[in-house]
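Student: sequence unknown, structure follows:
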């Protein structure tokens, strides 16, 4: 509905503009052919017409922007409202769950000048006259790697056997990067009654790294990437209004035509950080999910070679980008790497769940641990070159409304960094990998659009903008043009190097966003396959037509064919159940290419819902050329496989449970 209204509105605007231009042209011919005493009046009216024409252009531009985020000969993406009527029923504000009825037992405070941390026991416990509290800490390290390789190598950590007693406030040795604190709380009224409380802390320690100065970021600026998983631009506006306001009011620029190139997190992050599709990465440096990715050309290596301090942090160990059904890294990929801290915290502290995600460890939301770490890291490196990526999953991955639970804290964290002028040397990004991939909102056109169009905001350092004003202007021009993760990859490389040619293996036609993107760009030229492309208008078809049912049955046949193709990757004793069509939810075809269809259907067993792009080959044959989308959660239905070709399609059954 939103797309149709936008198209009709734009058509009316075009007709008005063409009528005005025709009138103006005829009038100019009249003036040129009548050199009389009326010439002055003609020139006056001509001048007025030019002024009116300029005004009309501005009004038409405004109307065009209101109607579409991207509008050119090859791509037209409607500018739908974040609060479109079709999604209102799915929208609500979420409150963050309460982590604990008691405050954290300890905290750590950074002194930037001396680069030291002080561990403090919370006064809540100190001031209790009837309690006695005694605490000690043990450091946590990334465990020494044995010669034998294990699939869990990246999860390794060790806790030192000693527990060092502390007073109410004590400076921590500068070598302690992660630590667990154990506190015993005794009742003075009843000495036999005691409880034990734990906490865990991560410190940005001085690793004696070579650092270069970049005070104002005019050359070789730092790069700070804060990523919130599964967050579309529209859902950022809708569920994180305070964060959105901070971005809009502090010089952040958005890309409203930014479109993902694959389904989930991993295949959308790999293009950003390596410039490759996953399939290309498999051929060049990562032969199997069972082996490490240490040899792959991630951008943090380029920055490290150029003298930058590097950091990678992700907030949930079990589903992190490089470890979910994958080996991860044999050696720490960056100078600062928080995986040992995250794995330890999830094992040592009680977990509070929120939308089936680990939201709290102990008394603190996991995201707050990460935000404190960001503040400390940036404070210590505000005058030095760094490349830092912080990836957050816990409050956004599983529910379209969940980001609202951390809106206040996210806005506060960004505001602190901005008001302290700690981002003046860094190109700062707030971005995502894709929009929400699950839920009923995906059955709407707006939800379909959001899933493909993640948020991306960038802020350039003031000094960099002053030196290269045209680059900021070019990025602003690209706001309403079709862009992709490959462009972002080349933009990051552009900040690193001014001279070397910028190319991405996965998209040789992509380029840095500090240059204007082609005004008539296609999805193919941006590295976006047809299934993820949002450039085309669609027309709804009759679900009950014979063509619709034929296409639907073909989709189910194709899904079953894929489970057979990859059956060797299913655990022994299991197989994928044969899927059957339960219902056709919707079907539409592209207006400009009627032979391409978008089908949403439900299958049995398991009630899996799929969104699939289908191409007509001839009157009786259809093809599914690319990936398919699973738009409701599969949970444990696919627990018999870790193959990403199967995991969203397969409904696992034990072979001996099948009826004869």
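Tutor: On my side now, so go ahead. As the structure is a computational prediction, the values presented were derived from the model and not from experiment.
Student: From now on I want contacts and neighbour counts done on CA atoms only, so please keep to that.
Tutor: Will do.
Student: State the distance from residue 89 to residue 5.
Tutor: Per Cα to Cα, to the nearest Å, residue 89 is found 20 Å from residue 5.
Student: One more: residue 218?
Tutor: Remark: distance between residue 218 and residue 5 (Cα to Cα) = 45 Å.
Student: And for residue 128?
Tutor: From residue 128 over to residue 5 the distance is 64 Å, taken as Cα to Cα.
Student: Now do the contacts for the residue nearest to residue 212 when sequence neighbours are not counted.
Tutor: Excluding its sequence neighbours, the residue lying closest to residue 212 (Cα to Cα, 6 or more residues apart in numbering) is residue 384, at 5.5 Å. Residue 384 is in contact with 211-215, 222, 308, 425, counting by Cα atoms under 8 Å, 6 or more residues apart in numbering.
Student: can I get those residues in TSV with distance to residue 555, secondary structure and neighbour count?
Tutor: What follows is the contacts of residue 384, written out as TSV (distance: Cα to Cα, whole Å; DSSP: H, G, I helix; E, B strand; the rest coil; neighbours: other Cα atoms under 10 Å):
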residue	distance to residue 555	secondary structure	neighbour count
211	55	coil	14
212	56	coil	16
213	57	strand	15
214	55	coil	20
215	56	coil	19
222	47	strand	31
308	49	coil	27
425	51	coil	31
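Student: Alongside the first one, take a look at this:
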């Protein structure tokens, strides 16, 4: 075979091979050129994105919260509380319309039912003409869903109330002055340890469904008071780990996750929570006075679609009060979502809003055990659970409380 014949044969085979590989003469250079241009564009774009990320991380660290964990650094964005999208959802709620301006009756620090002399004089009342009757409210044994009432008895002030909760009705002649329920801290007969420099009292005060940014928007003066007047610590990276109150409170109070892996019987009918290692048990074993309060009978963290506690979990436990309050409401107020007027009344208990009733109960607990070690959890549900825009209505009371 001569050189020309071999070259023609080789050329034919090469053409067949390239045809088999999907390449054709005349288009190869164009396709390769287009492919390389695409690759170069992708590489260039990727480089620009990496450069932007690097620039953002190096030049804008002030917009990130950072904390080193055991394995990897954790970073969270600093969100603007006054972002325009969020501000569209912020509205000014109307104040709750409670029935009375002031109560003529109150409970002092010594468990004594007393006349509010200022109110009695304001309404030109003669204390000797006022008659009051009471009923003690107690938790029914072995259930978290029912209460029992004592027989009615005379309790005209001054009177020593030996219970945390009671109903009271006072009249002057034929005029009814008050018909409501009141709280009190009746100290049980058990030994509690006194304060020392090595042992702190602990009070957890929570407001449901309120984020850090909600607080900055809704109650800015409270936030400033905590930051400037009290030695507070802003836990800026504290975050929820579940979608519901229960999912977040269980880990906080027990160290367990709210799932069937950590709590195998969680989804079983009749689940009760006595056996969980709640942190108040630790304090109780160390002779602390203990306290748990959460408003809202229906949406209670441990009772919504659950059985709650068979045995009262803490020395002072507010659920019986809210059950009695719910039972005492007229039917039209029980279904408060039917109208705006009943909604406003549903948020009040006589002369004050519900959230303030619970805050006062916590203050009574703190005052009653002034020189004693104490652990308490007060969790406000009704104020903001359905509408965070109600928070600003409590700003003055929160500042006064703190």
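Tutor: Nice, thanks for sending it over. Note that this is a predicted model, so its numbers are computed, not measured.
Student: Let me see the TM-score of these two.
Tutor: Here the superposed chains carry a TM-score of 0.75, computed using TM-score structural alignment, normalised by the length of the second structure; 339 aligned residues with a Cα RMSD of 3.0 Å.
Student: And the strands in the stretch 251-400 of the second structure?
Tutor: Using DSSP state E, counting those that start in this stretch, the strands assigned to the stretch 251-400 of the second structure run over residues 289-294, 316-317, 348-349, 352-353, 374-380.
Student: tell me which of the contacts of residue 384 of the first structure is nearest to residue 285 of the first structure?
Tutor: residue 308 (23.6 Å; Cα to Cα).
Student: The closest one and residue 386 touch, don't they?
Tutor: Yes: the pair residue 308 of the first structure / residue 386 is scored as a contact, 4.6 Å apart, by Cα atoms under 8 Å.
Student: Let me know the closest of the contacts of residue 384 of the first structure to residue 585 of the first structure.
Tutor: Nearest to residue 585 of the first structure among the contacts of residue 384 of the first structure: residue 222, at 47.5 Å, using Cα to Cα.
Student: Residue in the second structure paired with that closest one?
Tutor: Under the alignment (TM-score structural alignment), residue 222 of the first structure pairs with residue 201 in the second structure.
Student: Who are the contact partners of residue 118 of the first structure?
Tutor: Residues counted as contacts of residue 118 of the first structure (Cα under 8 Å, 6+ apart) are 108-111, 169-172.
Student: Try it again at 7 Å.
Tutor: Counting by Cα atoms under 7 Å, 6 or more residues apart in numbering, residue 118 of the first structure touches 108-110, 169-172.
Student: overlap between those residues and the second structure?
Tutor: Contacts conserved in the second structure for the contacts of residue 118 of the first structure, using both residues aligned by TM-score structural alignment, their matches' Cα atoms under 7 Å: 108-109, 169-172.
Student: What is the corresponding segment of the second structure for stretch 393-405 of the first structure?
Tutor: Here stretch 393-405 of the first structure aligns to the second structure at residues 381-393, judged by TM-score structural alignment.
Student: tell me which residues of that stretch are tucked away?
Tutor: Along stretch 381-393 of the second structure, these residues count as buried under the neighbour rule (16 or more other Cα atoms under 10 Å): 381-385, 388-393.
Student: what does that stretch contact?
Tutor: Counting contacts by Cα under 7 Å, 6+ apart, the residues touching stretch 381-393 of the second structure from outside are 90-93, 95, 207-210, 218-219, 294-296, 355.
Student: Identify the residue nearest the geometric centre of the second structure.
Tutor: With distances taken as Cα atoms, centre = their mean, the second structure has residue 208 as the residue nearest its mean C-alpha position (2.3 Å).
Student: Hmm, it is touching residue 378, no?
Tutor: No: proximity of residue 208 of the second structure to residue 378 does not meet the contact threshold set by Cα atoms under 7 Å, at 10.5 Å.
Student: any idea which helix or strand carries the closest residue to residue 82 of the first structure other than its chain neighbours?
Tutor: With Cα to Cα, 6+ apart as the criterion, residue 82 of the first structure has its nearest non-adjacent residue at 4.8 Å, and that residue is residue 234. Here residue 234 of the first structure, judged by DSSP states H and E, is contained in helix 233-239.
Student: Mean distance of that helix to its aligned residues in the second structure, please.
Tutor: Average distance, helix 233-239 of the first structure versus aligned residues of the second structure after superposition (mean Cα distance after the TM-score superposition for the first structure): 0.6 Å.
Student: Where in the second structure does that helix fall?
Tutor: Correspondence between helix 233-239 of the first structure and the second structure is established over residues 212-218, with TM-score structural alignment as the criterion.
Student: Closest one of the contacts of stretch 381-393 of the second structure to residue 228 of the second structure?
Tutor: When these are compared for distance to residue 228 of the second structure, the smallest value, 14.4 Å, is given by residue 219; criterion: Cα to Cα.
Student: Distance check, that closest one against residue 226 of the second structure.
Tutor: 11 Å.
Student: which of those two has more neighbours?
Tutor: Neighbours around residue 219 of the second structure and residue 226, counted as other Cα atoms under 10 Å, are more numerous at residue 219. The numbers are 19 against 16.
Student: now for residue 187 of the second structure: what does it line up with in the first structure?
Tutor: In the first structure, the residue equivalent to residue 187 of the second structure is residue 206, according to TM-score structural alignment.
Student: try residue 352 of the second structure
Tutor: Using TM-score structural alignment to pair residues, one finds that residue 352 of the second structure aligns to residue 364 in the first structure.
Student: Hmm, that match is touching residue 99, no?
Tutor: Yes: because the distance of 6.1 Å satisfies Cα under 7 Å, residue 364 of the first structure is recorded as touching residue 99.
Student: how deep is the alignment partner in the second structure of residue 341 of the first structure tucked in, by neighbour count?
Tutor: Residue-level alignment of residue 341 of the first structure against the second structure, with TM-score structural alignment as criterion, gives residue 321. By the other Cα under 10 Å criterion, the neighbourhood of residue 321 of the second structure contains 25 residues.
Student: Check the one 3 residues further on too.
Tutor: In terms of burial, residue 324 of the second structure registers 22 neighbours under the definition other Cα under 10 Å.
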